[in-house]
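A.B. asks: need coordinates for the following:
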Amino acid sequence: MDQEDRIALFLDYENLALGVRDHHGGRPFDLRPIADALAERGRVVVRRAYADWSYFDEDRRMLTRSHVELIEIPQRMGASRKNAADIKMAVDAVELAFEREYISTFVIGTGDSDFTPLVHKLRELNKRVIGVGVENSTSALLPPACDEFLFYDRLEGVDVPPAAGRRGRAARPAGTG
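C.D. replies: This next block holds a predicted model:
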């Protein structure tokens, strides 16, 4: 058990939920396939999801049942807060990398290339980084930056609509095609 990887999961929830909805025929995001894939890689000790939860009221219960800490990033009327969740998530991940040395792996759930500098920083801090994103809404820049990238669409337990199709394996080491 001492050899088991300790994993911190950070979800850019809006990016994932909207990616699934838009590319999976309106289906809701399901955390279980990600949780199952991570269970094969170690023990998830931190679970956080970042969003304006007023837009994802239905998803709150599913996430809290899975012991995910919901980080509220409210959108204020008339104020642009486009990157507020991204910035908070990045700051929290780097802070955790310093505070909890026993965490060896960081999972960044997003398809947003804005997280590429975070991935590079975590790897510089000697942390393994696994990315998770929806295939058709993930920037081409993000997967090669990670040690491993999991396309949500390819995970066991994800029901992909026939039009979306499946290509290849569930997990792909970074740098491979």
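
A.B. asks: only C-alpha atoms for contact and neighbour calcs from this point on.
C.D. replies: Noted.

A.B. asks: who touches Leu118 in this structure?
C.D. replies: Contacts for Leu118 (CA atoms under 8 Å, 6 or more residues apart in numbering) come out as Ala90, Val94.

A.B. asks: again, but for the one 4 residues further on
C.D. replies: With contact set as CA under 8 Å, 6+ apart, Leu122 has these partners: Val94, Ala97, Phe106, Arg128, Val129.

A.B. asks: which SS state does the last one fall under?
C.D. replies: Using DSSP: H, G, I helix; E, B strand; the rest coil, the three-state assignment for Val129 comes out as strand.

A.B. asks: now do the buried residues in stretch 119-132.
C.D. replies: Within stretch 119-132, the residues that count as buried by 16 or more other CA atoms under 10 Å are Val119, Leu122, Arg123, Lys127, Arg128, Val129, Ile130, Gly131, Val132.

A.B. asks: what is the nearest of those residues to Gly19?
C.D. replies: Taking CA to CA as the measure, Gly19 sits nearest to Val132 out of those, at 11.6 Å.

A.B. asks: ok, the closest one touching Val107?
C.D. replies: Yes. Applying CA atoms under 8 Å, one finds Val132 in contact with Val107, separated by 7.2 Å.

A.B. asks: centre-most residue in this structure?
C.D. replies: By CA atoms, centre = their mean, the chain has its centre lying nearest to Gly109, at 1.0 Å.

A.B. asks: closest to Gly168 out of the buried residues of stretch 119-132?
C.D. replies: Ranked by distance to Gly168 (CA to CA), these are led by Val132 at 15.4 Å.

A.B. asks: assign that closest one to helix, strand or coil.
C.D. replies: strand.

A.B. asks: quick one: contacts for it?
C.D. replies: Val107, Ile108, Gly109, Thr110, Gly111, Phe149, Leu150, Phe151, Tyr152.

A.B. asks: find the nearest non-adjacent residue to Leu125, please.
C.D. replies: Ala97 (7.5 Å; CA to CA, 6 or more residues apart in numbering).

A.B. asks: and Val68, how many residues sit next to it?
C.D. replies: Val68 has 19 neighbours, counted by other CA atoms under 10 Å.

A.B. asks: can you pull the contacts of it?
C.D. replies: Val46, Arg47, Arg48, Ala49.

A.B. asks: one more to line up against the first:
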Amino acid sequence: MIVFLIDADNLSSAAWIEEACSSLEAAEGSLAVRRAYGSAENLKGLAQTMLTWAIRPFVNLSLTKNTTDVALAVDAMELACQLPKPTVIAIGSGDADFVPLVVRLRERGIRMICVSERTKMASEAVHAYDSVLFVGREAVKERAKEEARAPARKTPVKRSAAKKASDTTAPEPLAKKVTEKKKSASAKSAEKAEVTLEQILQAAPALKTGQVQPLGDIVMQLHHAKLIGRNAASTKLFKKFPGQFELTPEKQPNQLRYKSS
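C.D. replies: Next comes the predicted model:
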């Protein structure tokens, strides 16, 4: 069982949480337990992300002292005592306060992963974890640099293989390259295709009533219709049709209404 517990007062960006969920699932497998802990204000800003990824929100008590860290730690220990116990627990925070928790869970044989923005990662906490997954702008730039350097490392291998290959085998890889380029071009053209108003209304027919609809419900229907990607910003799509759609409230909208002409 793989668990992802998010300190939403520390890892508070919706984009970075979505990136973390995607990266963890790709590397570790399906996230069985997904929870976000934080203040009501921070969790409200993550409403769309929590809906998309089915993350359970846990609002901390409104006291003079922040209770988020303790609430997350208590649940982590409770999960560790259950059977079967988690094989992996990822903590969405770079806060050093979690080090004692991480050490105890690691001693119980649970693999511990930290998910954090590089600027928020406490240096003394790095070695407490089995691994650290950085998300955010700096992490994206680092991965882009690594990808840019990758072809340069592979070039000598390709040249060596080309020298050993005979002239008779040259046409076959060339044909494969042409086919791959065609597939890549067709995929890019599909991505650039604009979503039309008719496609939106067909995928979410409830909008045609003109009544206010929960934005999250409409977004899920568009996901199922493959009109927008899982990590796409849905509000940008509706803002392309200012005369047809009304998003409310203006800040962090969670409702949508179709203004039929």
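
A.B. asks: dump the contacts of Leu122 of structure 1 into a markdown table; add distance to Arg172 of structure 1 as well.
C.D. replies: Shown next, in a markdown table, are these (distance: CA to CA, whole Å):
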| residue | distance to Arg172 of structure 1 |
| --- | --- |
| Val94 | 24 |
| Ala97 | 24 |
| Phe106 | 16 |
| Arg128 | 14 |
| Val129 | 13 |
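
A.B. asks: burial of the closest residue in space to Ser12 of structure 2 that isn't next to it in sequence, as a residue count?
C.D. replies: Nearest residue to Ser12 of structure 2 in three dimensions, chain neighbours excluded: Asn42, at 6.7 Å (CA to CA, 6+ apart). By other CA under 10 Å, the residues close to Asn42 of structure 2 number 19.

A.B. asks: kindly spell out which helices and strands sit in contact with the helix or strand containing Asn42 of structure 2.
C.D. replies: Secondary structure assigned from DSSP states H and E places Asn42 of structure 2 in helix 40-45. Packing contacts for helix 40-45 of structure 2, counted by 3 or more CA pairs under 8 Å, 6 or more residues apart in numbering; DSSP states H and E, involve strand 56-59.

A.B. asks: off-centre distance for the strand it packs on?
C.D. replies: Computed by CA atoms, centre = their mean, to the nearest Å, the chain-centroid distance of strand 56-59 of structure 2 equals 18 Å.

A.B. asks: quick check, Arg76 of structure 1 in a strand?
C.D. replies: No. Assigned with three-state DSSP, Arg76 of structure 1 falls outside any strand and is coil.

A.B. asks: which part of structure 1 lines up with stretch 215-225 of structure 2?
C.D. replies: Aligned by TM-score structural alignment, stretch 215-225 of structure 2 falls on no residue of structure 1.

A.B. asks: same question for stretch 179-198 of structure 2.
C.D. replies: Using TM-score structural alignment, stretch 179-198 of structure 2 finds no match anywhere in structure 1.

A.B. asks: pull out the buried residues from the longest helix along structure 1.
C.D. replies: The longest helix of structure 1 (DSSP state H) is helix 84-99. The neighbour-count check on helix 84-99 of structure 1 (16+ other CA under 10 Å) flags Ala85, Asp86, Met89, Ala90, Ala93, Val94, Leu96, Ala97 as buried.

A.B. asks: residues contacting Ile89 of structure 2?
C.D. replies: With contact set as CA under 8 Å, 6+ apart, Ile89 of structure 2 has these partners: Ile2, Val3, Phe4, Leu5, Ile110, Arg111, Met112, Ile113.

A.B. asks: quick check: angle from the longest strand belonging to structure 1 to helix 84-99?
C.D. replies: Ranked by residue count, the top strand of structure 1 under DSSP state E comes out as strand 43-51. Taking axes from the mean of the first three to the mean of the last three CA atoms, to 10 degrees, one finds strand 43-51 of structure 1 and helix 84-99 inclined to each other by 150 degrees.

A.B. asks: superposed on structure 2, what's the mean shift for strand 43-51 of structure 1?
C.D. replies: Average distance, strand 43-51 of structure 1 versus aligned residues of structure 2 after superposition (mean CA distance after the TM-score superposition for structure 1): 0.6 Å.

A.B. asks: name the helices or strands packed onto that strand?
C.D. replies: Strand 43-51 of structure 1 sits against strand 6-12, helix 13-23, strand 69-72, helix 84-99, with contacts defined as 3+ CA pairs under 8 Å, 6+ apart.

A.B. asks: possible to save the ones you listed as a markdown table with distance to Arg169 of structure 1?
C.D. replies: Below are those laid out as a markdown table (distance: least, CA to CA, whole Å):
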| stretch | distance to Arg169 of structure 1 |
| --- | --- |
| strand 6-12 | 22 |
| helix 13-23 | 18 |
| strand 69-72 | 30 |
| helix 84-99 | 28 |
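
A.B. asks: right, so of those, which gets closest to Gly42 of structure 1?
C.D. replies: Comparing those against Gly42 of structure 1 with CA to CA, the closest turns out to be strand 6-12 (5.9 Å).

A.B. asks: returning to what we had before: the helix or strand that comes right after the longest helix of structure 1: how far from the chain's middle?
C.D. replies: Sequence-wise, the next helix or strand downstream of helix 84-99 of structure 1 (DSSP H and E) is strand 105-109. The chain centre lies 6 Å from the centre of strand 105-109 of structure 1; the measure is CA atoms, centre = their mean.
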